[in-house]
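Engineer: predicted coordinates and the sequence they were generated for:
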Amino acid sequence: MPHPSGRPAGLTATELVRAYAVGELSPVEVLRDVAEVIDCREAELNAFWQLDLQGAEAAARESESRWRRGAPAGPIDGVPVTIKENLGRAGVPMSAGNAGVEPVVPTRSSPVAERIEESGGVVLGSTVMPDWGMLSSGVSSLHGITRSPWNPALTTGGSSSGAGAAAAGGYGPLHVGTDIGGSIRLPGTWLGLTTLKPSAGRVPLDTPYLGRAAGPMTRSARDAALLLSVISRPDPRDWTSMPPTDLGTVLPPETLDVRGLRVGLHLDAG
């Protein structure tokens, strides 16, 4: 079963923000619905390494208060988000998906995590990855097997396996993965998501690594652009950081007529 449509957990981030703005939904209400989905599906999907619903509820309550005052912290205020475990969050162990090493506990959050929190994102927790992020599947010596929400007998792809399962499974609309050779794009393809490996320097990392990128994993192009606009803000820890850009200008209007459009499909990488 894919994501839960027809309920708050299945809404896009852009839909949630619009609903918060007019008081049709609250961040706490949405978080509790997402938590129900997680409770129902997580034993099978195995998307999380660290799940902190108590911390998420506190963040959702703060967001709810900001929306009531008409003062949201940013464009994703109150929206549930997950972050791949190799993107550091202060005080949260980073295992690299490997059972043979002692997890590292960062004292400061990564640029990605900081930008999300500054913008009011409600972080649910850290999603799993295979050992060292070096497999194109959801198999980890520490975490076990992460499964596809569409069919648990199938793989999620990797290495952003937990992020992919969370996105397709309805654990809220916004998820961040990382990619060197396909770790965002493979789960995106196999799970029917909108994903993107950004250009080098578009999303700051700590420490910078020219072959690796962090990027959005969502269920809509507009959500991908929204999340990218947040996590792409520059950070002095990454000397490759690019100046910010208005990603909203690259999106077509919602009323775009797609009839007559041609789509290119690249089948031979040479």
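Structural biologist: Received, thanks. Numbers count the residues shown, from 1 in each chain.
Engineer: alpha carbons only for contacts and neighbour counts from here, please
Structural biologist: Noted.
Engineer: who's in contact with Ile231?
Structural biologist: Applying C-alpha atoms under 8 Å, 6 or more residues apart in numbering, we find Ile231 in contact with Pro111, Val112, Ala113, Arg115, Ile116, Val203, Pro204.
Engineer: ok, structure two:
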Amino acid sequence: MTEIDLSIRELKRRFASKSLSPLEYWLALEPHIAAWEPHIAALYLYDPDAARAQARASTERWAKGETLGPLDGIPVTLKELISTKGQPVPLGTRAVELTPALDDAPIAARMREDGAIIFAKTTCPDYGMLSSGLSSFHPLSRNPWDVSQNPGGSSAGASAAAAAGYGPLHIGTDIGGSVRLPAGWTGIFGFKPSHGRIPVDPYYVGRCAGPMTRTVDDAALAMATLSRPDWRDGTSLPPNDFDWTDLDIDLSGMRIGLMLDAGCGLDAEDEVRAAVVAAAKQFEQAGAVIVPVGPVLSRAMLDGLDNFWRARFWGDIEGLSEERRESILPYIYGWAKGGADVSGVAAVRGFNQTIEMRKACGALFEEVDAVLSPTNPIVSYPAEWASPTNDPARPFEHIAFTVPWNMSEQPASSINCGFSRSGMPIGLQIVGPRFDDMRVLRLSKAFETWSGGVTAWPKPPVS
């Protein structure tokens, strides 16, 4: 293991022993990022000079024993949608004016309070409305495991940066799977906590944020910082006293549902199903009772959500000039224009399907303690595609395993559970009861321990 592969825990130990300083670590990371970035285009507003200054300040704090918080000196990226004071938030699209943000969003504020080194933002597609690295504003982001393939999205750059080893911590956002889907396609760990556990601004129905890391431990360590409440998110949960690093769990007798059919959308490919079934057997061997369960999503629910999101998004862009609307990625703009024909009544009916999702998820968790499923139904798809179907008439066929848990506000993760014959990662989704974020992290840690985690990460292509 090289210095650039160190975990947050290992970095803090090295910083404390003075065998490595935050500045030395950052200076080792810089050439690694430089070797990768031309190939995967994960970053926006990358500022190594500012990172060096932050790392020097952190090095001085560690030398004096006056660190600001548990992430002092840890490099971190934030998804471009997460505002940082004084920097524009293009929302992944050429349609938006580049106006500097007036304040740090809650996540950025918590990171600064605890001394983390924010060295870049990460890319996303237009308005975060694709599971793809394709954007009208950013260069095309690619998957480090195979740069001809897509990293997924909408936290595209965050997933690519994590898989490529741009430091141990990257923060994404998730309204239908945008942390978990790209995590699955890039082999990393992605955690979407209970709704409100990590405050976001702007808040929206189903919108969450979460850490994207190479290990469960790194995500858990970040949660103490990320989960501090913020009044700007009206759903922000009260302060917690969790020991986020207490990840031991006894699975004896735990009833875990195995969901292999999402109910609609793309069917899980054979390699994906096989990897998830093999993972479930490991939980069974550890004492859990594996219970086959049916889907919680229906075609009516997914189509209703499609109508609601189209109408909502058309409302967001309707006031733009025609020239600006036309600059939006054609795939997204073509989809959004359908929102002009959705009546108010139809939009409300669409929204009501999110309540049906919540009811279905709640009913399932009356019978089980957790759920395992594929994260993504397919192994991979081309980097240039806007979605796994590449069809704007069928934009959400790939989110059927992930989106219900946003609407039910339940915690869920994606963790690598194997690789396809083509060498691409396969993600296992682990879902827990609402507010029991620790259960999801503990189950994820157990599986990571049994599987050994990913031990051979991709290397930068030879130029």
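Structural biologist: Ah, there it is. Quick caveat: nothing in here was measured; it's all calculated off a predicted structure.
Engineer: on that earlier part again, which ones among the contacts of Ile231 of the first structure map onto helices?
Structural biologist: Among the contacts of Ile231 of the first structure, the subset assigned to helices under DSSP state H consists of Pro111, Val112, Ala113, Arg115, Ile116.
Engineer: closest one to Asp246 of the first structure out of those residues, please.
Structural biologist: Arg115 (15.9 Å; C-alpha to C-alpha).
Engineer: and the closest one, what pairs with it in the second structure?
Structural biologist: Aligned by TM-score structural alignment, Arg115 of the first structure pairs with Arg110 of the second structure.
Engineer: which residues of the second structure fall in helices?
Structural biologist: Using DSSP H, the helices of the second structure run over 8-17, 22-40, 48-64, 106-113, 156-164, 180-186, 216-226, 270-285, 299-317, 322-326, 330-337, 344-364, 403-407, 437-451.
Engineer: how about those helices in TSV, adding distance to Lys85 of the second structure?
Structural biologist: Listed next are the helices of the second structure as TSV, based on distance: least, C-alpha to C-alpha, whole Å:
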stretch	distance to Lys85 of the second structure
helix 8-17	25
helix 22-40	23
helix 48-64	14
helix 106-113	9
helix 156-164	20
helix 180-186	27
helix 216-226	18
helix 270-285	41
helix 299-317	23
helix 322-326	25
helix 330-337	28
helix 344-364	33
helix 403-407	28
helix 437-451	30
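Engineer: which one of these lies nearest to Pro238 of the second structure?
Structural biologist: Pro238 of the second structure sits nearest to helix 216-226 of all these, at 12.8 Å, using C-alpha to C-alpha.
Engineer: so where is the closest one in the first structure?
Structural biologist: By TM-score structural alignment, helix 216-226 of the second structure lines up with residues 221-231 in the first structure.
Engineer: compared with the second structure, how much does that stretch deviate?
Structural biologist: Compared with the second structure after the fit, stretch 221-231 of the first structure shows a mean deviation of 1.0 Å (mean C-alpha distance after the TM-score superposition for the first structure).
Engineer: re earlier: now, among the contacts of Ile231 of the first structure, which is nearest to Arg61 of the first structure?
Structural biologist: Lowest distance from Arg61 of the first structure to the contacts of Ile231 of the first structure (C-alpha to C-alpha) belongs to Ile116, with 16.3 Å.
Engineer: state the number of residues packed around that closest one.
Structural biologist: As a burial measure, Ile116 of the first structure scores 23 neighbours (other C-alpha atoms under 10 Å).
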